[in-house]
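> structure for the following, please:
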Amino acid sequence: MNHATHKHGGDWSTHGFVISVGLAVAVALTGYQTIATERDFDSADRTAPIVFNDPKAKTLDAAKLVAAQKHQLAWRPLSQDALNRLLVAARLDGRPALEKKAADAMRVFAWRTAPGQLNLITIALEQRKFDQVFQHADALSRRGKATEEILNLFALYELMPEKRQYLVTALKKSPPWRQAFLASAERLKSSQQVNARYETIAALLGTGVVQRDELSSLLGRMVATGSAPQAYGLWVKTQRPAVKPNSLFDGDFEQAGELQKSGVSNRFPFEWQLDSGRNAGTQLVQRGGSNELQLYWNGQGVPIFAKQIVQARPAVYKVTLHGVEASKTGRKVIAVELLCPGQPAIRLEPVAAATQNDLAFAADLATRCNYPEIRLFGRPDANGADFEMSLTGINLAVSS
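Just a heads-up that it's a prediction; the model follows:
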């Protein structure tokens, strides 16, 4: 990212500055609507604007506003609201020295007034003082005001490496907005946003722990944008799974069962993602000390029962479903595929299994990537009858 040097705030991109100012305006407009009802002043104060872009400010006598707020502060020197109104009046009256004096006092004194925080954000953006922008935006978000606009502003910081430190520093303090910011996929639409979030998470992991729900959106988007190796490495580092090269993770559904017991709904791409719906789905049950995956399907649609991205070198693979009778019905209903990004799916066809309690499928083509996705789904050419099956495990192995 190219930046222009500015004497007030260091490096800054024109695009980022324009967006930030636009966000500040959006924050102020939102804040004005939500904050107007909070004012509890006497009747003379109700006409005084409390945010810079208050539409009624143009119709008021700015000099009188300044005098009125000075009078208020003389009688109520601890009034944060009066100080904020003086700040706005000073700007309207074109008195920069007074505006600066009021703003300097507010930075340590008026943290409880949401309108004041909105105005201080505007000033910090104008002066390109990023640390102050974040300080006041963080304070405003903690009050539950203009939360979405503030999170969008934080996302701009995340895109600029030299400014990301302010975001990381705030996130390490576990603010109330941390989960909403990290878990949402709304700000992970471009590869640039995904890469920036990866750097944020890496910085957080350097001194702390990142929760599962804070990682779920990122790992999925990393895989979707072609960064499966990095996503896999992040998953291994944070979750410490028991993985083996060229084989499935959690082939006996033990981890999937534990997540189900604990009520965890988010599943990472490298773990079993189990689908359930009205026409088809899966259910994990414990039977005889082991986990059993039950499949059901009424024959409508083409359901994906289970899928997982696995680290596996390019090769010809065989998949075995354990704990299920190798019946003709199962061979006709269940299908298995291996998918590599940008390539046709490799269908595994039924083959002879080692025992009567297994159902085996083998490919006749080699995969061409290191992170294929395995899918267990209902064959589209099945006869449409109701179908049920129970598995105790799934195994992936290179064909001998």
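> contacts and neighbour counts: CA atoms only from here.
OK.
> buried ones in stretch 245-264, by neighbour count?
Residues 246-257 are the ones in stretch 245-264 that count as buried (16 or more other C-alpha atoms under 10 Å).
> same check, this time on stretch 295-305
In stretch 295-305, counting by 16+ other C-alpha under 10 Å, buried: 295-297, 299-300, 303-305.
> for stretch 346-364, same thing?
Quick answer for stretch 346-364 (16+ other C-alpha under 10 Å): 346-351, 358-363.
> how far away is the nearest residue to residue 5 once chain neighbours are set aside from residue 388?
Nearest residue to residue 5, sequence neighbours excluded (C-alpha to C-alpha, 6 or more residues apart in numbering): residue 11, at 4.8 Å. Here the criterion is C-alpha to C-alpha, to the nearest Å. By it, residue 11 lies 62 Å from residue 388.
> helix, strand, or coil at the residue nearest to residue 5?
Assigned with DSSP: H, G, I helix; E, B strand; the rest coil, residue 11 falls in the strand class.
> I'd assumed residue 359 was in contact with residue 336.
No - assessed by C-alpha atoms under 8 Å, residue 336 is found out of contact with residue 359, at 11.0 Å.
> you'd agree residue 306 is in a helix?
No - using three-state DSSP, the assignment for residue 306 is strand, not a helix.
> what's the spacing between it and residue 274?
5 Å.
> can you list residues touching both of these two?
Residues touching both residue 306 and residue 274 by C-alpha atoms under 8 Å, 6 or more residues apart in numbering: residue 282.
> for residue 190, grab the count of nearby residues.
11 (other C-alpha atoms under 10 Å).
> err, residue 34, not the other one
14.
> name the SS class of it, please.
At residue 34, secondary structure determined by three-state DSSP is helix.
> swap in residue 145?
With three-state DSSP as the criterion, residue 145 reads coil.
> now the strand or helix carrying residue 359, how far from the centre of its chain.
Using DSSP states H and E, residue 359 maps to strand 358-362. Relative to the chain's own centre, strand 358-362 is displaced by 38 Å; criterion: C-alpha atoms, centre = their mean, to the nearest Å.
> also stretch 193-211?
That offset, for stretch 193-211, works out to 11 Å (C-alpha atoms, centre = their mean).
> I have a second one here; can you model it like the first so I can compare?
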Amino acid sequence: MGRRYLRTIAAVLLGGALSWQIVVTGLAGLAERSANPRLLVVMGTATHPDAGALLAQALLAAGAAAKAADVAQAVVLAAPINDRAMRVLGLATESLGNRPAGVRIMRQAAELGWRDTPTQLWALRDAALRDDAIPVIQRADALARRNRSTDITRAVFLAAVNEPRLRAALADSLALQPVWRPAFFTDVHERLPATSTEGMEALFREMRARRLSIAPTEWLNYIDRLIDLHDYVRARNLWAKMFAVPATRIAAAPYDSDFALIAARPDDKPASQFEWTVDPNLAGAVTFAGGPNGTALSIPSDLNSGTVIVSQLLILGPGVHTLTSRVGGNTGTPAAGWGIACLPSGKDLLRRLAHGSDDALLTLSFDIPNSGCAAQRLTLTKRDQLPARTLSVEAVRIH
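Below you'll find the model as predicted:
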């Protein structure tokens, strides 16, 4: 299996035609058309090694491999640590049919050119083809630290979670707190395939075995990905385990039914979808204050109709359920109403209202079907009925 993932990485590099990115410049045409050998000589002297390397690169891009090799060799003789010239010499030698010599030169260039993007891409592909896992991650790390070839490095890191040697090397790189670590976990949230969830959890185990700290946002990125993949029960179980949520609290629906936990939670603390969440745009508008019966959620009177005030992901079983709210405030038409939708379809469930068609806040019932509703999204939404009353929600229960 390991070789399969390394070959997949090599295929990504080859398929993207990004093993080395050489741009044809006007200099290539000049060099190719020139009949004056002095141009090639002067470009390869110790006085102009960088210019000579650029000329050799342009010649190779123009298809003049023999001339490129001559110029690159002259540069290397004059400046042995010029990684670009060494790389062009290797590629040109390979292009001329001497692959073993070209590979040897390229591997030497790779040791010189940790900041040369085309060389790093070649070395990354070479390591993948040789089934050498550690250099694959090392080269990808070198590229990612410089924000180069991000499509390739992102693909390499995500593929690495599925192969034990690559995964171990990835954990070692993450231990160094590289600048690309946040972007990696963002990719986990947005792009991790369903077939890679076991590998991702194995990576977390690798990190914990190394005593690496795992930020709450990193756990939540993965938990949110499980939700996106409709693996709701697994996501909730992992959240409960990693955030030490008591089983008694999970058994109650909704979680934190009296809003005590969200009231105590700092605005900048990340939260799971299985907790109450508030749109960041409503920070300061939606508040949680103490009242005669404990903490209460205040419903602002100046929000636009349809604004979601709070929401929470639930996992309720099939059958009829009843939601009841304890509210405080003036009597009149409620300023907000509860809604519940099935996931993954997002289809709203039909609500039966106990206190008349205008009250979706105090009491309502809904029927969860046997299929197509593995999880549910509970939302409290601002309503546009007038006159609306200013009130607060002290608690909500679902039975």
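> can you calculate the TM-score here?
After superposition, the two chains reach a TM-score (TM-score structural alignment, normalised by the length of structure 2) of 0.73; 366 aligned residues with a C-alpha RMSD of 4.1 Å.
> on that earlier part again, which strands and helices sit next to the strand holding residue 359 of structure 1?
strand 317-322, strand 346-351 (3 or more C-alpha pairs under 8 Å, 6 or more residues apart in numbering; DSSP states H and E).
> mind listing the strands for structure 1?
4-6, 10-12, 273-274, 280-287, 290-297, 304-309, 317-322, 334-339, 346-351, 358-362, 373-378, 387-391, 393-398 (DSSP state E).
> could you dump those strands into CSV with distance to residue 224 of structure 1 added?
Shown next, in CSV, are the strands of structure 1 (distance: least, C-alpha to C-alpha, whole Å):
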stretch, distance to residue 224 of structure 1
strand 4-6, 33
strand 10-12, 30
strand 273-274, 15
strand 280-287, 24
strand 290-297, 27
strand 304-309, 12
strand 317-322, 24
strand 334-339, 13
strand 346-351, 19
strand 358-362, 27
strand 373-378, 12
strand 387-391, 29
strand 393-398, 23
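> these: which one's closest to residue 202 of structure 1?
For those, the distance to residue 202 of structure 1 is smallest for strand 304-309, at 21.9 Å, taking C-alpha to C-alpha.
> the closest one aligns to what range in structure 2?
Matched against structure 2 by TM-score structural alignment, strand 304-309 of structure 1 falls on residues 308-313.
> mean shift of the matching stretch relative to structure 1?
Here stretch 308-313 of structure 2, set against structure 1 after superposition, deviates by a mean of 1.7 Å using mean C-alpha distance after the TM-score superposition for structure 1.
> gap between that stretch and the chain center?
So, by C-alpha atoms, centre = their mean, the centroid of stretch 308-313 of structure 2 is 24 Å from its chain's centroid.
> how about stretch 17-34 of structure 1?
Worked out by C-alpha atoms, centre = their mean, stretch 17-34 of structure 1 lies 22 Å from the chain centre.
> where do the helices sit along the stretch 51-200 of structure 1?
62-75, 80-92, 96-109, 114-127, 130-142, 147-159, 164-171, 178-183, 191-205 (DSSP state H, counting those that start in this stretch).
> winner for burial among the ones you listed?
helix 80-92 (a mean of 25; mean count of other C-alpha atoms under 10 Å).
> for residue 117 of structure 1, see how far away residue 35 of structure 1 is.
In terms of C-alpha to C-alpha, residue 35 of structure 1 sits 11 Å off from residue 117 of structure 1.
> and for residue 185 of structure 1?
Taken as C-alpha to C-alpha, the span from residue 185 of structure 1 to residue 117 of structure 1 is 27 Å.
> over to residue 201 of structure 1?
28 Å.
> show me the contacts for the aligned residue in structure 2 for residue 45 of structure 1.
Alignment note (TM-score structural alignment): residue 45 of structure 1 maps to residue 53 of structure 2. Residue 53 of structure 2 is in contact with 43-44, 71-72, 75, 82, 84-85, 88, counting by C-alpha under 8 Å, 6+ apart.
> any idea which of these is closest to residue 326 of structure 2?
residue 84 (71.6 Å).
> right, and the closest one touches residue 114 too?
No - counting by C-alpha under 8 Å, residue 114 is not a contact partner of residue 84 of structure 2; they are 10.9 Å apart.
> what does residue 156 of structure 1 align to in structure 2?
That one, residue 156 of structure 1, aligns with residue 159 by TM-score structural alignment.
> ok, residue 111 of structure 1 to residue 138 of structure 1 distance?
Residue 111 of structure 1 is 10 Å from residue 138 of structure 1, by C-alpha to C-alpha.
> distance to residue 221 of structure 1 added to the helices of the stretch 51-200 of structure 1, as TSV?
What follows is the helices of the stretch 51-200 of structure 1, written out as TSV (distance: least, C-alpha to C-alpha, whole Å):
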stretch	distance to residue 221 of structure 1
helix 62-75	51
helix 80-92	42
helix 96-109	38
helix 114-127	31
helix 130-142	26
helix 147-159	16
helix 164-171	20
helix 178-183	12
helix 191-205	7
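> of those helices, which is nearest residue 330 of structure 1?
helix 178-183 (38.8 Å).
> what is that closest one packed up against?
Helix 178-183 of structure 1 packs on helix 212-224, going by 3+ C-alpha pairs under 8 Å, 6+ apart.
> mean deviation, the helix it packs on versus structure 2?
Mean for helix 212-224 of structure 1 is 2.7 Å (mean C-alpha distance after the TM-score superposition for structure 1).
> now residue 288 of structure 2: how far from residue 206 of structure 2?
In terms of C-alpha to C-alpha, residue 288 of structure 2 sits 40 Å off from residue 206 of structure 2.
> also residue 105 of structure 2?
In terms of C-alpha to C-alpha, residue 105 of structure 2 sits 36 Å off from residue 206 of structure 2.
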